[in-house]
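Participant: Structure here, sequence nowhere to be found:
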């Protein structure tokens, strides 16, 4: 059923995220060690069981009372990160991708007596020209005809030939019979139905399809690449028309394919959880159940996608089993949705078995087009957002089409925005299982010419090539002042925040709406500040293979062996301007995916000249925030983050880190105490990963500034100089007995010069427009310099 609407403008509300949707936690059963995959089993009496792998064993857990799971058997095996299992009739088959367990076979017929028989089946097999004992396999699938397909086994000498070993379980489930192999490419996982085998050929980054009607002679039918080039798992829709895949990489998707023609398989859609988009979360395994994709998504837990419209996949359920940071290989490994009770059982690597009761509701779909209100042409790249607790948005494509949706029916505001158009908002009624069609026409806004003058706050001179950023919720415009300190550009008739800055100055911020004001002066205080909201051209050097310094919004990665903390930060320093900082690598994923590896990375500031700013300053403090993490590896972490001030002739180490900072750390260092040989220097951050150490090494820098402060306690005046009245309100008199006054300067308590006058007299009267407060008066005579505390009254 479709509802067709044409929307026009009004105001909307904000977005927020929702963690758990349409799931009820029934119970959680922890394991004594790290877990891995999971499968389900039902005995002859109808009792349901969870079969759960760990790094040390295979656990069989009774769900006779789902609220109180009970362990009934444990089968120990080789220590391995990977265990996968499937069942056939009254037997369970477990693969282990380490050691030499071969294929673990468990006889489940006596399971109700808390007893199982098991053996490790290690036959000698001949595959092509290779003969070897079956030692390990990565995965297993058992089809509806009683054939087992082992993936990624150790028989073939060349790993790339390890596709599928095919076993007949019908003759004797306790003693499988080897009947054939497919060895075109390494398979990480397999799915087989109607004698068609779908292979997750992970190192080829594609889904391979084979006809296995003749088990001794599989026939290749076709392949299709998946979106992140690391095909990990495949499941097929009940009607056999669609395939759904995962790529085991940070920020990857569940992909949907039309597979009605194996020679021309077409990708229809890709989905990843919007709430954690860009944070390196990794999909692991997806299973198709009655049109839903029940997916284990590592740190996101269990995610249920409505796949009944494979060209518009929408999240309709979620349960987060993992409380640590986003990204990496912690959290939910597997989720099994096929128990007759309808329960979903999931395995979390850190916290064990989860028994969950899902509520399966079809998605509420919103689909339509975005076009230009004047000429009717399609608009590419318009952002369509449903404003709800669950994030739901899409960008229109080249034809103007968009598709999105959410889990819960209701009346919602919809926002449609594009940088070149006015933002439109409207109301839609969304219902579960229905498609609401929305066609939006966007109008081009009024453009108004705006002129911004960027000046030095103290001298009043123009600041050329200053960076000026204009932004609001929909737009982010970065420009630069010309040689006269002027920025001229066209802005839409809406409000903007301005951030302006230049190296050698502190930031200045302002607000502007071109309807109210078409010209503005922005004054930059002298000094140094860089929160990395603007790009001042810090330089990056080094020879490390990965993990070079980048200026970006940080993507957190979990710390090695400590999932509750991050190796790479997940945010910049709170309270500074903007969201960017400098970090060593920022690709997301696991902690070792883009950390500093096998080399050095160096970050250098532009040259800093403190001499023009020190007049009247009692002290100069260098402030910055730093992040450092060093863990994991082949030995004790021994890497270092070093901070240096470098002049043309010297190098001074001012700070050093050899242990984790456990977050952002604020640093303040007195420059005066360093006795530098030059007022011009660079700030340098250097860290290195020792060759072959395997350590996880991450560093970050943010919130740099130089602070110039005065000290009224140190202010002194000689008996030859008179200042009166002090405090003063309107006019201040300065009188000397001997030398003429050459220059008077007034500094505020941040060390900024706020008033100056040149003269050549023994007596000077001055009047300022300064606000009331405490200041520092510097009197420069021909012979010497005098400094005094100065108070201006209200």
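Facilitator: Perfect, thanks for sending it. Here the structure is a predicted model, which means the values were calculated and not measured. Numbering: from 1, shown residues only.

Participant: okay, CA-based contacts and neighbour counts for the rest of this
Facilitator: Will do.

Participant: count of neighbours near residue 206?
Facilitator: Neighbour count of residue 206, defined by other Cα atoms under 10 Å: 23.

Participant: And for the closest residue to it other than its chain neighbours, the neighbour number?
Facilitator: Leaving aside its sequence neighbours, residue 206 sits nearest to residue 225 (Cα to Cα, 6 or more residues apart in numbering; 4.0 Å). Look at residue 225: counted by other Cα under 10 Å, it has 18 neighbours.

Participant: Residue 225 and residue 521: what is the separation?
Facilitator: Computed with Cα to Cα, to the nearest Å, the distance linking residue 225 and residue 521 is 54 Å.

Participant: Check it against this one:
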């Protein structure tokens, strides 16, 4: 599927509605007002916090995950949510949510009880349905599909002393080596950022040296495998000893996965590509912690082919010869979006089905099993572009962020 068609589909879908979180229920049998809540539900009665009891946390269906707190989009002065990430202050141990919205990035102190909305960094140019953020060395790096946006750099230590929240922040630096970008990836061990989906390098990854975060430096790019929608970059320490210690990029490139050695930024080396049957849109994936299995989500296959959430597993033990080893079929037809591995668990943003947590202990044998969930979009589980855009599971406290397109930020935690 071409990117422009995807943008049109998602742009239309973001203003639509959709989700009922009964795993076996695939019908749109509950009406809603476009937020994913029942249309007869008084917003004032929706709890900010609720334990998961008898399968529900307030109106939200759940399994083993409590609602710690939630913020609606109105609080952030926004009309749509998208990406999210987290930052832990190494000096104080405090944890912060970075919630991307259509017109900027909201910052929330989630260690405080209750959590505190500290303020927002406005978009560099225009509002957009697409904004992405990652963190390196106490700095946030933000890109957007908004025309002319570039990459904003924000010093997160400024969040330590916000005297009168919420504040209206400004960027500490802006990188202008590209205008719009779909996504940003950071390899913290190498201190390089990779913007993907820009108008440079044929849409392939655009390399940026961020060793000095306030002075980002262009460092080349890789155009060989065309447009890259998302990527993961690692300093490789997996089973393929031929590539030990190399910096490896795994690109999710619309209709295939691309594996590239980018150790020498001036001379990237394509190692291999792999595709699979019934490709809808090769969207995003993540390594298991031993860097053996790559778990991939295809964003459009549920719509195109009519099956339930499909998650694919690839054996990457030989980076020059990857192979598909299994597929997981979820309990609903909801579309899978972003997913990440922590320990033996795979945390998936499953759009209308919310956060889904899968046991990846046996991923090497092509097997995943659902072990928990929290549905931020109660109205239905349809294959539409509403609900959970991203999840962030890496806080030491065990708190997990869910950024919801329609309703805002959710902080949940395993019971």
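Facilitator: Yes, it's here. As the structure is a prediction and not an experimental result, all values here were calculated from the model.

Participant: Superposed, what's their TM-score?
Facilitator: TM-score for the superposed chains, counting by TM-score structural alignment, normalised by the length of structure 2: 0.75, backed by 324 aligned residues with a Cα RMSD of 1.8 Å.

Participant: returning to what we had before: mind checking what the residue nearest to residue 206 of structure 1 lines up with in structure 2?
Facilitator: Residue correspondence to structure 2 (TM-score structural alignment): residue 225 of structure 1 is matched to residue 275.

Participant: Looks like its match contacts residue 254 (just checking).
Facilitator: No. Counting by Cα atoms under 8 Å, residue 254 is not a contact partner of residue 275 of structure 2; they are 9.8 Å apart.

Participant: Stretch 285-298 of structure 2 aligns to what range in structure 1?
Facilitator: Using TM-score structural alignment, stretch 285-298 of structure 2 lines up with residues 234-247 of structure 1.

Participant: Go through that stretch and flag the buried ones.
Facilitator: 234-237, 242-247 (16 or more other Cα atoms under 10 Å).

Participant: So for stretch 206-219 of structure 2, first residue to last residue, what's the gap.
Facilitator: 8 Å.

Participant: same thing with stretch 258-267 of structure 2?
Facilitator: End-to-end distance (Cα to Cα), stretch 258-267 of structure 2: 16 Å.

Participant: Also stretch 260-275 of structure 2?
Facilitator: Start and end residues of stretch 260-275 of structure 2 are separated by 15 Å (Cα to Cα).

Participant: List the buried residues for it?
Facilitator: For stretch 260-275 of structure 2, the neighbour count (16+ other Cα under 10 Å) marks 260-263, 268-270, 272-273, 275 as buried.

Participant: same thing with stretch 343-363 of structure 2?
Facilitator: Of the residues in stretch 343-363 of structure 2, 345-361, 363 count as buried by neighbour count, 16+ other Cα under 10 Å.

Participant: if we can go back for a sec, enumerate every residue touching the match of residue 225 of structure 1.
Facilitator: By Cα atoms under 8 Å, 6 or more residues apart in numbering, residue 275 of structure 2 lies in contact with 255-257.

Participant: Nearest to residue 308 of structure 2 among those?
Facilitator: residue 255 (19.4 Å; Cα to Cα).

Participant: quick one: secondary structure of the residue nearest the centre of structure 1?
Facilitator: Most central in structure 1 under Cα atoms, centre = their mean is residue 279, positioned 2.0 Å from the mean C-alpha point. Assigned by DSSP: H, G, I helix; E, B strand; the rest coil, the conformation of residue 279 of structure 1 is coil.

Participant: give me the number of residues near residue 212 of structure 2?
Facilitator: That count, for residue 212 of structure 2 with other Cα under 10 Å as the rule, works out to 10.

Participant: same question, residue 124 of structure 1
Facilitator: Applying other Cα under 10 Å, we find 12 residues neighbouring residue 124 of structure 1.

Participant: returning to what we had before: now go through the buried residues of stretch 234-247 of structure 1 and say which are in strands.
Facilitator: Here DSSP state E is the test, and the buried residues of stretch 234-247 of structure 1 give 234-236, 242-247 as lying in strands.

Participant: And those residues, which is closest to residue 115 of structure 1?
Facilitator: Residue 115 of structure 1 has its nearest neighbour among these in residue 235, at 32.7 Å by Cα to Cα.

Participant: can you pull the contacts of the nearest residue to residue 269 of structure 2 once chain neighbours are set aside?
Facilitator: Nearest residue to residue 269 of structure 2, sequence neighbours excluded (Cα to Cα, 6+ apart): residue 261, at 5.0 Å. The neighbourhood of residue 261 of structure 2, defined by Cα under 8 Å, 6+ apart, consists of 246-249, 268-271.

Participant: now with 6 Å?
Facilitator: Counting by Cα atoms under 6 Å, 6 or more residues apart in numbering, residue 261 of structure 2 touches 247-248, 268-269.

Participant: and it, how far is that from residue 272 of structure 2?
Facilitator: From residue 261 of structure 2 over to residue 272 of structure 2 the distance is 10 Å, taken as Cα to Cα.

Participant: Show me where the stretch 101-250 of structure 1 has its helices.
Facilitator: Ranges of helices in the stretch 101-250 of structure 1, per DSSP state H, counting those that start in this stretch: none exist.

Participant: Residue 254 of structure 1 maps to what in structure 2?
Facilitator: Taking TM-score structural alignment for the superposition, residue 254 of structure 1 sits opposite residue 311 in structure 2.
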